[in-house]
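In: Just need the structure, nothing else, for what follows:
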Amino acid sequence: MTQWYQLQQLDSKHLEQVHQLYDDSFPMEIRQYLAQWLENQDWEHAANNVSFATLLFHDLLSQLDDQFSRFLIENNFLLQHNIRKSKRNLQDNFQEDPIHMAMIIHNCLKEERKILNSAQASNEMEVGSVQNTATGMPCKQKELDAKVRAVKSSVTDAEQDIKTLEDMQDEYDFKCKTLQNREHESNNMSQEEYKKEQLNLQHMFLSLDCKRKEVVNKIVQLLHNTEHTQAALINDELVEWKHRQQTACIGGPPNACLDQLQNWFTIVAESLQQVRQQLKKLEELEQKFTYDPDPITKNKQFLQDLTHKLFQQLIQSSFVVERQPCMPTHPQRPLVLKTGVQFTVKLRLLVKLQELNYNLKVKVLFDKYVLSMNVRFNYIFYLFLCRFRKFNILGTNTKVMNMEESTNGSLAAEFRHLQLKEQKNTGSRTNEGPLIVTEELHSLSFETQLCQPGLVIDLEVS
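Out: Okay, here's the model as predicted:
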């Protein structure tokens, strides 16, 4: 990740300090256009060596020429004007004194690092303050929190690597086209010059190939780390929460809040969504330029399938019953329902993505799996099941999940006015005595479907 990219992520207070570093003598637009090249040069040495400073000065002008040619191809008149003006200013100010330019650039980069360190120190103080308020968090959860944050950080790093790869590929493509155009000019290049350019292109291609392999390997490692972190979320933390919920339903202590779990699920989901976009970008780069063996071509299907599998698994696991069915008249007895009496139930999606707001329509189903149970279990249990009464659900049995309905802004759907009514078969006796509560066990199921471009996921919880 380049220093310039890190600076752009800072808050407004620190960004203002960055703005104050640059003026017309060395404008910020040059810093922006040539960020990686500038950071790769030894400006401290150049500030003390006139020969090296002169060499870097001419290299800088050459870099600006390349940038101007790109704007020329893009037909961007305004940026052509700006880059040409910046080059003239550099020549006017530093042609006779390249050491002065090297000193300015060295000082700017040094001050940028100070600003970054200051911002990092402020951030660490804030994080430390938050951590001090959460000293009650168990060590296992602290470790999991660190893993989730590491996933997010890795995705950010991959984003910058892909941007660097795109810049390298654009530069390689530009150099190839430039060489082809020069070959067709009337005053052809000398053989020696042509070989030199070909060798330069070969080196650029090797660097490009290495960068592609590096990016692909980083995404593979990122997805494997995400898989392990996600497994801990789903198989450990979520299972423990459901167990605590079951205990609370039979008189145990109140269940813990879902907010921390939602925070982790959301960070991982956002990271996977970002990886999906990164893979699309890699595919675009592959379509523009490919070769054999191309690491993107070789690995893209595996990466796409793994990302889809992880996102689907995470979304499906995040669909939970936050508050079990309960009659308002008996709030201390969840899961015990009477026919003809209204009850409420609340669902929640632990992945809080803005694009899902008002996009998930949930439907309630009653005893969806009784028939399959009849088939699976033995004949005696089948006869026992046949004694169960059948019910219809009255009230609104569909609801759209949204963030406005919940007090904490989570993506939720609450069914407030549901009730059960028994189905009466023709000719059935109506004077049978009432069944006691424990004689019948039924289930409520909730279904919805997530639809996004290139992605359809069925969600269900009961």
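In: CA only for contacts and neighbour counts going forward, please
Out: Fine.
In: Show me the contact partners of the lengthiest strand in the chain.
Out: The longest strand of the chain (DSSP state E) is strand 411-422. Strand 411-422 is touched from outside by 338-352, 357, 362, 389-397, 399-406, with contacts defined as C-alpha atoms under 8 Å, 6 or more residues apart in numbering.
In: Kindly report the same for stretch 292-307.
Out: Stretch 292-307 is contacted by residues 209, 212-213, 216, 219-220, 223, 272, 275-276, 279, 282-283, 286 when judged by C-alpha under 8 Å, 6+ apart.
In: With stretch 246-265 instead?
Out: Residues outside stretch 246-265 that contact it (C-alpha under 8 Å, 6+ apart) are 145, 148, 233, 237-238, 241, 244-245, 314, 318, 333-335, 350-352.
In: how about the strands in the stretch 201-350 of the chain?
Out: Secondary structure of the stretch 201-350 of the chain (DSSP state E, counting those that start in this stretch): strands located at 319-326, 343-349.
In: got a markdown table for those strands, with mean neighbour count too?
Out: Output for the strands of the stretch 201-350 of the chain, formatted as a markdown table (neighbours: other C-alpha atoms under 10 Å):
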| stretch | mean neighbour count |
| --- | --- |
| strand 319-326 | 21 |
| strand 343-349 | 21 |
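In: I'd like the structure of this one too, to check against the first:
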Amino acid sequence: MAMWIQAQQLQGEALHQMQALYGQHFPIEVRHYLAQWIESQLWDSVELDNPAEETKAKRLLDNLVTELQRKAQLQGGEDGFLLKIKLGHYASQLKSTYDRCPLELVRCIKHILHSEQRLVQEATNASCGSGGQAMDTLSQRHQQINQAFEELRLATQETENELRKLQHSQEYFIIQYQENLRIQAQLSSLSSLPPAERTQRETTLQSKRATVEAWLTREASTLQKYRLNLSEQHQKTLGLLRKQQTLILDEELIQWKRRQQLAGNGGPHEGGLDVLQSWCEKLADLIWQNRQQIRRCEHLTQQLPLPGPMEELLSKLNSDITDIISALVTSTFIIEKQPPQVLKTQTKFAATVRLLVGGKLNVHMNPPQVKAVIVSEQQAKALLKNESTHSESSGEILNNNCVMEYHQATGTLSAHFRNMSLKRIKRSDRRGAESVTEEKFTVLFESQFSVGGNELVFHVKTLSLPVVVIVHGSQDNNATATVLWDNAFAEPGRVPFIVPDKVLWPQLCEALDMKYKAEMHSGRGLSEDNLVFLAQKAFTSSSNNPEDYHNMTISWAQFNRESLPGRNFTFWQWFDGVVELMKKHLKPHWNDGAILGFVNKQQAQDMLLSKPNGTFLLRFSDSEIGGITIAWVAENPNKPGERLVWNLLPYTTKDFSIRSLADRISDLNHLLFLYPDRPKDEVFAKYYTPPLSKVLCGMSGRFTTPNPEPSGGTSTFMDQTASPSVSHPNNFGVYPSDSMLDPDGDFDLEDTMDVARHVEELLRRPLANQWSSQQS
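Out: Modelled structure (predicted):
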């Protein structure tokens, strides 16, 4: 209800915009009396493009109607009688309107709530500015655009008034001209009269004719001056329209598209399309009004030709304003919801296109059809250069035709492609070391429609963001690298789909941080230390100074074509493996700050050796994609008084699919404190599996228990299934044999056992016996 309280405080133009959101499709009284209920519902959880969500939308509609009916019944007394009838009527009206299309109700309310939020925010920013604080850039830009619209509105109103004056003056001129013709006819008929009478009448008529002709001469000059002045006013208005349109289309819309592209890397895409549509609709309305004025002026000129350059001037004005409206229509045919940028064949995908001025130009009166085809990079270049007039295809998309639908509640005209599928793809010859996952395609959407009674016909096209086509999930990792690089470093207005081969390291850091934060769904991204670690990995450097990397460049080959030294994977493949592991299994622990992650083995050793025995940390494996290892400090069993840092062989997604990180840490009794000094149960206990579930699921047996030392004098680990209720000694002095060390000095506590087999054996044994054997 807080939003509605703030919305009621709006004033001036903002208040008018808020009121315009409501109507028969959703009465403002419903918003007022159900404000708290409306704002408490999860409207944004409904996916409007998913028909399966219709059940959820229907439930919201039914609940809304029920709430209205309940509110109506609560009205009593003489004053409440009319309100009771009105609310009951609205309940029936909404039920009738949206019962067959409940998703449209959700679309309508989402549009209203988002618009109210925007208006309130803009008003808040403006009030802060008036109080002496600097308004943010966004508010200043919006204010500039709104002021320009007001100036255009006044200019258009002025030319309308002048045009009416011209029309009235011209109509009076024509009447006087007809009067002159009548006098001329009377003079011609005087020959039949007697001479005396003829002379008297002739003198009177000639005097009258002279007066009228003098007036006509003066008025013709005045009319010509009016026409020229009106033409100049229209030229000025067209200049303002061009300037405003350039600001909206070449700046605001381009910025929206850029935000949409960065959203593909996890950046915030704050919407704003409804605001853009309102601006584009205002532009369309003003352009169309001025175009109609110019055409009326042309008609007046044809009706009463006068000497002068008016025909040429009006022809030029007509041509200019037609160009302006053509640019507006073709530029506002946009992709609201992009197809997936990694596109797998034989897999269903969706997309939505929208014409931002469709409702204002009444395009929906004859709904146009939109077609989608997939084209190569070269075909896209040819289309943008107008070298290709027909849509060549590089593949076959099923369900690629869709009719645009007009949603009255939101005033949007859009086509929702819900069930497209790429049946096949035709690849071009690859260049040099380029792989199939570096080849870019794009989905071309095109349509044709007319406005003004077929007066203007538009053929519109728009290209999706670049897509990489894969045929197997194993290609997803490298395809994502291509998409991330393109989204991060594409320049506005580029030739498809050129991106720099090298970028500054801080630029790549920004892209990686954006991706990481998005996957973690958290504000905790990559710290400066994390980025230094990544720089050391990317450049095979040992410097810990962030400044050393600020002016360094990283190439695409270094990013995802050349393997890291001594490894069989690239920098990106390693990073993406970390992201996937964290996203699927370790996100809560990262957001809790429990995982340091980006720490190498030497750093881990330096950090842990200064801490008490049993202190441990979690770091990402250098040697394995998507692996995380536990490093901890303990005494060396072979050299009393010496302390060592040990590292487990990395855990991967496969391991955490069997048993969670928290439970594995719980199992390892020699791990006591999470670096720097947090008791492990304080950090991980909330994620532990309940005790009985642990036994039933099969514990991993990661407790280390000393065995009698073999003849070689080294200690080994033995797998032991145990209940967490059983106490275990501190096992700091128990370490693996050399045979369990990996080439990097890591080892695995369970590499001698098959976990699946262990669980199977455990479940075949009586629990009572198992508990007994554990305690013994």
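In: ok, back up a step: dump the strands of the stretch 201-350 of structure 1 into CSV; add distance to V456 of structure 1 as well.
Out: Formatted as CSV, the strands of the stretch 201-350 of structure 1 follow (distance: least, C-alpha to C-alpha, whole Å):
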stretch, distance to V456 of structure 1
strand 319-326, 15
strand 343-349, 16
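In: re earlier: so how far does the longest strand of structure 1 sit from its counterpart in structure 2?
Out: Overlaying structure 2 shows strand 411-422 of structure 1 at a mean distance of 1.0 Å from the equivalent residues (mean C-alpha distance after the TM-score superposition for structure 1).
In: quick one: that strand aligns where in structure 2?
Out: The aligned range for strand 411-422 of structure 1 in structure 2 is 413-424, by TM-score structural alignment.
In: Pull out the buried positions in the helix or strand following the longest strand of structure 1.
Out: Note on strand 411-422 of structure 1: by DSSP states H and E, the next helix or strand toward the C-terminus is strand 444-452. Within strand 444-452 of structure 1, the residues that count as buried by 16 or more other C-alpha atoms under 10 Å are L444, S445, F446, E447, T448, Q449, L450.
In: just stretch 194-204 of structure 1 next, same as before
Out: Buried residues in stretch 194-204 of structure 1 (16+ other C-alpha under 10 Å): L201, M204.
In: That stretch maps to which residues in structure 2?
Out: Going by TM-score structural alignment: stretch 194-204 of structure 1 matches residues 209-219.
In: Against A231 of structure 1, how distant is T178 of structure 1?
Out: Distance of T178 of structure 1 to A231 of structure 1, given as C-alpha to C-alpha, to the nearest Å: 50 Å.
In: same thing with R182 of structure 1?
Out: 56 Å.
In: Between these two, tell me which one has more neighbours.
Out: A231 (16 against 13; other C-alpha atoms under 10 Å).
In: counterpart of the more buried one in structure 2?
Out: Under the alignment by TM-score structural alignment, A231 of structure 1 pairs with T246 in structure 2.
In: List the buried residues of the match of strand 411-422 of structure 1.
Out: For stretch 413-424 of structure 2, by 16+ other C-alpha under 10 Å, it's L413, S414, A415, H416, F417, R418, M420, S421, L422, R424.
In: same deal with stretch 122-132 of structure 2?
Out: Buried, per 16+ other C-alpha under 10 Å, within stretch 122-132 of structure 2: E122, A123, N125, A126.
In: Let me have those in JSON lines, extended by distance to F575 of structure 2 and secondary structure.
Out: Below are the buried residues of stretch 122-132 of structure 2 laid out as JSON lines (distance: C-alpha to C-alpha, whole Å; DSSP: H, G, I helix; E, B strand; the rest coil):
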{"residue": "E122", "distance to F575 of structure 2": "40", "secondary structure": "helix"}
{"residue": "A123", "distance to F575 of structure 2": "43", "secondary structure": "helix"}
{"residue": "N125", "distance to F575 of structure 2": "40", "secondary structure": "helix"}
{"residue": "A126", "distance to F575 of structure 2": "43", "secondary structure": "helix"}
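In: out of those residues, who's nearest I28 of structure 2?
Out: Using C-alpha to C-alpha, A123 comes nearest to I28 of structure 2 of these, at 20.3 Å.
In: Can you tell me what that closest one aligns to in structure 1?
Out: By TM-score structural alignment, A123 of structure 2 lines up with N132.
In: what's the answer for P691 of structure 2, then?
Out: In structure 1, no residue is paired with P691 of structure 2, using TM-score structural alignment.
In: To F381 of structure 1, which of the strands of the stretch 201-350 of structure 1 lies closest?
Out: Once the strands of the stretch 201-350 of structure 1 are compared by C-alpha to C-alpha, strand 319-326 is nearest, at 25.9 Å.
In: what about A158 of structure 1, which helix or strand?
Out: helix 139-183.
In: Which elements pack onto that helix?
Out: Helix 139-183 of structure 1 sits against helix 191-232, helix 259-288, with contacts defined as 3 or more C-alpha pairs under 8 Å, 6 or more residues apart in numbering; DSSP states H and E.
In: Who are the contact partners of K346 of structure 1?
Out: V321, E322, R323, Q324, P325, A412, A413, E414, F415.
In: cutoff 10 Å now
Out: 320-326, 406, 412-416 (C-alpha atoms under 10 Å, 6 or more residues apart in numbering).
In: That one: what's its closest spatial neighbour, skipping adjacent residues?
Out: Spatial nearest neighbour of K346 of structure 1, chain neighbours left out: E414 (4.2 Å); criterion: C-alpha to C-alpha, 6 or more residues apart in numbering.
In: Please report how far that neighbour lies from Y358 of structure 1.
Out: From E414 of structure 1 to Y358 of structure 1 the distance is 13 Å (C-alpha to C-alpha).
In: Check the spacing between the closest residue to E159 of structure 1 other than its chain neighbours and I296 of structure 1 real quick.
Out: For E159 of structure 1, ignoring the flanking residues on the chain, the nearest one in space by C-alpha to C-alpha, 6+ apart is Q278 at 6.9 Å. Relative to I296 of structure 1, Q278 of structure 1 is positioned 12 Å away (criterion: C-alpha to C-alpha).
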